[in-house]
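**Q** Curious how this folds, go ahead:
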Amino acid sequence: MARQTQRPVTVTKEIDWSDVAHLPKKSTASHAMVAAANPLAVKAGYDVLKAGGSAVDAAVAIQAVLGLVEPQSSGIGGGAFMTYYDAKTHKVTAYNGRETAPADATPDMFLDDNKNPIPFKQAVVSGRATGVPGAVAMLELAQKEHGILPWRQLFTPAIALAEQGFTVSPRLASMINGHSPEAYTEDAIRYFVKANGERYQAGDILKNPDYANSLKAISEKGSAALLTGAIAQAIVDKVHQAPLAGSMTMADLAGYRPKESAALCKGYHLYVVCTPDAPSGGVGLQEALGLLSHTDIDRRNADDPKAWLEFAEASRLAYADRDYFVGDPDFVKVPVTGLLDPHYIAERAKLIGDKANPQAPSHGNPKGAPSYSMDATAEPGGTTHLVIVDSKGNAVSMTTTVENIFGSGRMVGGFFLNNQLTDFSFSPQAYDNTPAANAVAGDKRPRSTMAPTLVFNQKGQFVAALGSPGGSSIQAYNLKAIVALLDWHMPVDQALALPNLVAHGTLFLSDPFPAKVSQGLKDLGVTLTPAEHEESGLQAIIKRGNYYEGGADIRREGTAVGF
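**A** Below is the predicted model of the structure:
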């Protein structure tokens, strides 16, 4: 589309960005709002919006900065899902930038010589772990359709930060000095260890001129600079290095195409909730909401143990179906219609009782469902989320990832490569040779729990944008935010700060709850176990009358600002 002449992206005067650590977790605005996991990224998106850019323009700028300042979570070497609302046409579109397996990938690529799954810590830093990155190509597609500012202008903030240096945040420092194997690869050591042999700490200034050069190339040539030419060759060379060399080729990279489709939209109480379809986590989230619609959770509140029991039991049932049935619909039959059929959900909801079922729920049998083997996917965390509403009312909800902490730990061009293929089931089939829906295959996209969400009222008017990182726990985090915002009508900061309860199988992992709620849950058969999963990083924007209320999760370093 033709680009309008816009004033340049400049540092705004309305907000004091000198002390980013103390920017608000919650704010209100009448025209536009942005919330993301790092204040430097939020500033980049905010300045784009102030310069007249669109929500998608801001998303491009934010992702470019996040790949620099939060490389443990996302980057141009990873993938993403985006749900987009066009305020003029009222159309809700899902963009799929999920990574793909190389054409020569095989179902047994994560099995050893004895046909047993290789250890995850070994697989995650291997060349086989990396899929063809899709985030940049997805953003390029969306920006061509919905952008206003010139593409090259959107990378200016990230390039400047990479060249001049940025202040290492406490969260990044904790990852640099943590225990994940990806932080101790040869490439990570080269990047994160200073000349004196010490690792970077919070408050240090870190420069990344290689990343600046990669962004300059992408700003000039688009995703082709990443998927063809010198950067692509460097990616292929890197994934072909031992241990466990991958099979990615230049043809795999050049052939990558993001996908665009109508969003998966379903009613929930007085609202319409929109997510991406499979292989994203949208299907599981939509089923969980459908199950909750058969309870009275909307007449309860966050201090009510019975409300959390209903939440947990609906979560368990939805997870059981999602784990069993969801994969890449281009390769396996995903019974989305059957899973979300009102009759099926009503029957499934009858399993939600007055006390927790002591047994893990099994998957159901929705109409049109094939037979698959039980899944064996690890689904670690290493993801981030952002939400944006621009001055025209267009909205973006985007979850973006490199999979595990610092992806595979392998770097090219100043950025980490993803380890997204470890999101496939390591075991491709059961003992009876029944295949897993999420087994590896060439050109296939691994299943995801990411479910960037937009909410509308029954008139089709924008209500909210939300989402979270968190590995397999994303479904529970998003579900909590939706219930707290829509059913319990909580302020956005309080809604996101609520304890997380992840009920999956026989596990009830949670943050600390008030003693009264914990005891009440125990009386209902739910014994809470301290969380052992990636913490949430929820971001949300909700429309309150004639203004927006934005919020960022207290568990991470994000902020929400608007004008």
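
**Q** Every contact and neighbour count from this point should use C-alpha atoms.
**A** Fine.

**Q** Let me know the next secondary structure element after the host helix or strand of residue 213.
**A** Taking DSSP states H and E as the criterion, residue 213 maps to helix 209-221. Downstream of helix 209-221, the first helix or strand assigned by DSSP H and E is helix 224-227.

**Q** compare with the first, here's sequence two:
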Amino acid sequence: MRRRAPVRAFLAALLALLSFTTQALAAGTVSSADPRASEAGMEMLRKGGSATDAALAMMLALTVIEPQSSGIGGGGFLLHHDGKSGELATIDGRETAPRSATPALFLGADGKPLPFSQAVPGGKSVGVPGNIALMKQSHDRWGRLKWAALFAPAIRLAREGFAVSKPLAEALQRAAPLWADFPDARAIYWIDGRPAREGEMLRNPALADFLEKLARKGPRAFYKGKGAAAISAAVSNAPRNPTPFARADLSAYRAKSRPPVCGQYRVYKICGMGPPSSGTVAVVQILGMLERFDMKALGPDSPQSWHLIGEAMRLAFADRGKYLGDSDFIAVPVNGLIDRAYIQGRSTLIAPGAARGSYEPGTPPGAPLRTPAKGPETPGTTHFVAIDDIGNIATMTSTVEGPFGSQLIAHGFFLNNELTDFDFTPEKDGAPVANRVEPGKRPRSSMTPTIIYDASGKPVFVVGAAGGSTIIMQVAKALIAHLDWGMSARDSLGLGLIFFDRDGLTLEPGTKLEAMKPALEAMGHHVGTLTARLKANAAERLPDGRWQGAADPRSVGVALTE
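**A** Below you'll find the model as predicted:
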């Protein structure tokens, strides 16, 4: 008996080692818009971190290497699936308007809406950033690693330097004429008096210092004290459009847990964010209107498929413009908008072979009296996905809105221009517009982090995108491609995009869609082409149960699985 004790101890140690090794080998899956952000996420998973730890580390890394799209100076939405309980939860880290903001914020001296290009640069467009508050709430609920560990990759990139990516170099070149008024941005991103070029090394010591402070002290270093004072000063004393932005606006900010919105498409359940996001509601409507058509039989090469998708899109966006906004300020009839009977009724407006031509909002159950007004959205933003060793899923869309947001810098990071997601016209025909500016309000968003469940309730597909209001159609298109046409996650993301403008449908040039222009015109559509800066990220569950990530082939992003 005495001889068995050492044997048992040895076996126990061996089993523990095998368990640790297995866990390390089965780290998980990540996908983001930049290889270095994906590596930051995988670094967390290798250390035993959760999907949430990985997603948050990617958000921080992207602050450094993809400043044109996202960062801690902006906001986002995070969707979390618990791999053990199956619980789905969402965190709203969308920016809020400061107390000084009024419905007339974007009206000129003549009472007319400002041109978008005048409203964006400087202080007028900046909302209270929400990503750090979102990070804290998410980490408290689902994190495994210590808070400070999540900052390590981003600090390393900012301190030691990083090579400028092609997308960042192109964005810097486009922003160059605007930066005559923004010397703080030039000081970080210009080399020898010109925008940094692809492959050149950049360092951001001010951002590294601030990230280290956040790692030590937590969110209070952002929302209070010297951290808040610097953000307040950057906005209030901006070289263009200076606007009062109080430290109290920052200290009052709260990320919010929101109920997810879920709808049905064939045997699948589509789940994502509710208001102030308009994304999931619109996607559920688009798919629901298509459900009566045999999309699988039509296939991706049929112009009729894209005619049907285009009609459903335009009807859904009509409802979006009229009803969607911040549900803390207005009554948003979410249940009515995704009611299957209502959607089926909207679907009857779609003729199989002819364009409707007029796309008016409907009257869903519980609809309040609101007036539609559409504002532009700029194609910024980023998306990333993480799945850990026990099946937890964290998928997040993060943004500073337009390229480099407001162009304003605080602590080495860009502040967002998110307030330009509000409708500039506060009233129409004597009625208040749902998405008008109000103090403390969150602007309507197109961000659409999405998880798809099969008939047994198992998550099978995760997707999100960047690109302003095209996000909704990128996600809807990817879902149709994957669920109806059987395409892989990567091929679904890479499929050509259909969208619309004031004249009619727009097709992505250089794709198979472009050749369908004559056929769509024969159905009565006015058809143009639109070159947009698109990027999306996804993960799919393979038949053997493993997860495989995917990145949009248009982007420099990568997916990693270990």
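
**Q** just to revisit the earlier point, what's the helix holding residue 213 of structure 1 packed up against?
**A** Applying 3 or more C-alpha pairs under 8 Å, 6 or more residues apart in numbering; DSSP states H and E, one finds that helix 209-221 of structure 1 makes contact with helix 156-164, helix 224-227.

**Q** Quick one: average offset of that helix versus structure 2, please.
**A** Taking mean C-alpha distance after the TM-score superposition for structure 1, the mean distance separating helix 209-221 of structure 1 from the aligned residues in structure 2 is 0.9 Å.

**Q** picking that back up, list just the one of the helices and strands packed on helix 209-221 of structure 1 that sits closest to residue 414 of structure 1.
**A** Shortest distance between residue 414 of structure 1 and these, using C-alpha to C-alpha, is found for helix 156-164: 9.5 Å.

**Q** Pull out the buried positions in the closest one.
**A** 156-159, 161-163 (16 or more other C-alpha atoms under 10 Å).

**Q** For it, give the aligned segment of structure 2 as residue numbers.
**A** Under TM-score structural alignment, the match for helix 156-164 of structure 1 in structure 2 covers residues 152-160.

**Q** so how far does that stretch sit from its counterpart in structure 1?
**A** Per aligned residue, stretch 152-160 of structure 2 averages 0.7 Å (mean C-alpha distance after the TM-score superposition for structure 1).

**Q** from the chain's centre, how far out does that stretch sit?
**A** 23 Å (C-alpha atoms, centre = their mean, to the nearest Å).

**Q** One more: stretch 61-75 of structure 1?
**A** That offset, for stretch 61-75 of structure 1, works out to 13 Å (C-alpha atoms, centre = their mean).

**Q** and if you look at stretch 198-205 of structure 2?
**A** That offset, for stretch 198-205 of structure 2, works out to 25 Å (C-alpha atoms, centre = their mean).

**Q** okay, that stretch sits on what stretch of structure 1?
**A** Going by TM-score structural alignment, stretch 198-205 of structure 2 sits over residues 202-209 in structure 1.

**Q** buried sites along that stretch?
**A** Here stretch 202-209 of structure 1 shows 206-209 as buried, counting by 16+ other C-alpha under 10 Å.

**Q** Identify the residues contacting residue 223 of structure 1.
**A** Counting by C-alpha atoms under 8 Å, 6 or more residues apart in numbering, residue 223 of structure 1 makes contact with 136-137, 140.

**Q** which of those residues also appear as contacts in structure 2?
**A** Contacts conserved in structure 2 for the contacts of residue 223 of structure 1, counting by both residues aligned by TM-score structural alignment, their matches' C-alpha atoms under 8 Å: 136-137, 140.

**Q** Residue 376 of structure 1 -> structure 2?
**A** Match for residue 376 of structure 1 (TM-score structural alignment): residue 374.

**Q** Give me the secondary structure label for its match.
**A** Assigned with DSSP: H, G, I helix; E, B strand; the rest coil, residue 374 of structure 2 falls in the coil class.

**Q** Buried residues, stretch 515-525 of structure 1. List them.
**A** 517-522, 524.

**Q** For residue 131 of structure 1, give me its contacts.
**A** Counting by C-alpha under 8 Å, 6+ apart, residue 131 of structure 1 has contacts 99-102, 248, 418-421.

**Q** thinking again about what came up before, in TSV: the buried residues of helix 156-164 of structure 1, plus distance to residue 227 of structure 1.
**A** Below are those laid out as TSV (distance: C-alpha to C-alpha, whole Å):
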residue	distance to residue 227 of structure 1
156	21
157	23
158	20
159	20
161	24
162	21
163	23
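
**Q** I'd guessed residue 395 of structure 1 sits against residue 82; true?
**A** No. With contact defined as C-alpha atoms under 8 Å, residue 395 of structure 1 does not count as touching residue 82 (10.3 Å).

**Q** Out of the contacts of residue 131 of structure 1, which are shared with structure 2?
**A** Shared with structure 2, among the contacts of residue 131 of structure 1: 99-102, 418-421 (both residues aligned by TM-score structural alignment, their matches' C-alpha under 8 Å).

**Q** In terms of neighbours, single out the busier of residue 395 and residue 82 of structure 1.
**A** Remark: of residue 395 of structure 1 and residue 82, residue 82 carries more neighbours, 32 against 28, as counted by other C-alpha atoms under 10 Å.

**Q** For residue 242 of structure 1, grab the count of nearby residues.
**A** Using other C-alpha under 10 Å: residue 242 of structure 1 sits among 12 other residues.

**Q** Stretch 297-311 of structure 2: how far from the chain's middle?
**A** 26 Å.

**Q** what sits up against it?
**A** Contacts for stretch 297-311 of structure 2 (C-alpha under 8 Å, 6+ apart): 286, 290, 295, 350, 352-353, 355-356, 481, 485, 498-500, 505, 512, 516, 519-520, 523.

**Q** do the same with stretch 147-157 of structure 2
**A** Contacts of stretch 147-157 of structure 2 (C-alpha under 8 Å, 6+ apart): 40, 44, 53-54, 56-57, 60-65, 139, 203, 207-209, 211-212, 215-216, 218.

**Q** Quote the end-to-end distance of it.
**A** With C-alpha to C-alpha, to the nearest Å as the measure, stretch 147-157 of structure 2 spans 18 Å from end to end.

**Q** Equivalent analysis for stretch 363-372 of structure 2, please.
**A** Stretch 363-372 of structure 2: ends 13 Å apart by C-alpha to C-alpha.

**Q** what does stretch 259-278 of structure 1 give?
**A** Length of stretch 259-278 of structure 1, first residue to last, C-alpha to C-alpha: 12 Å.
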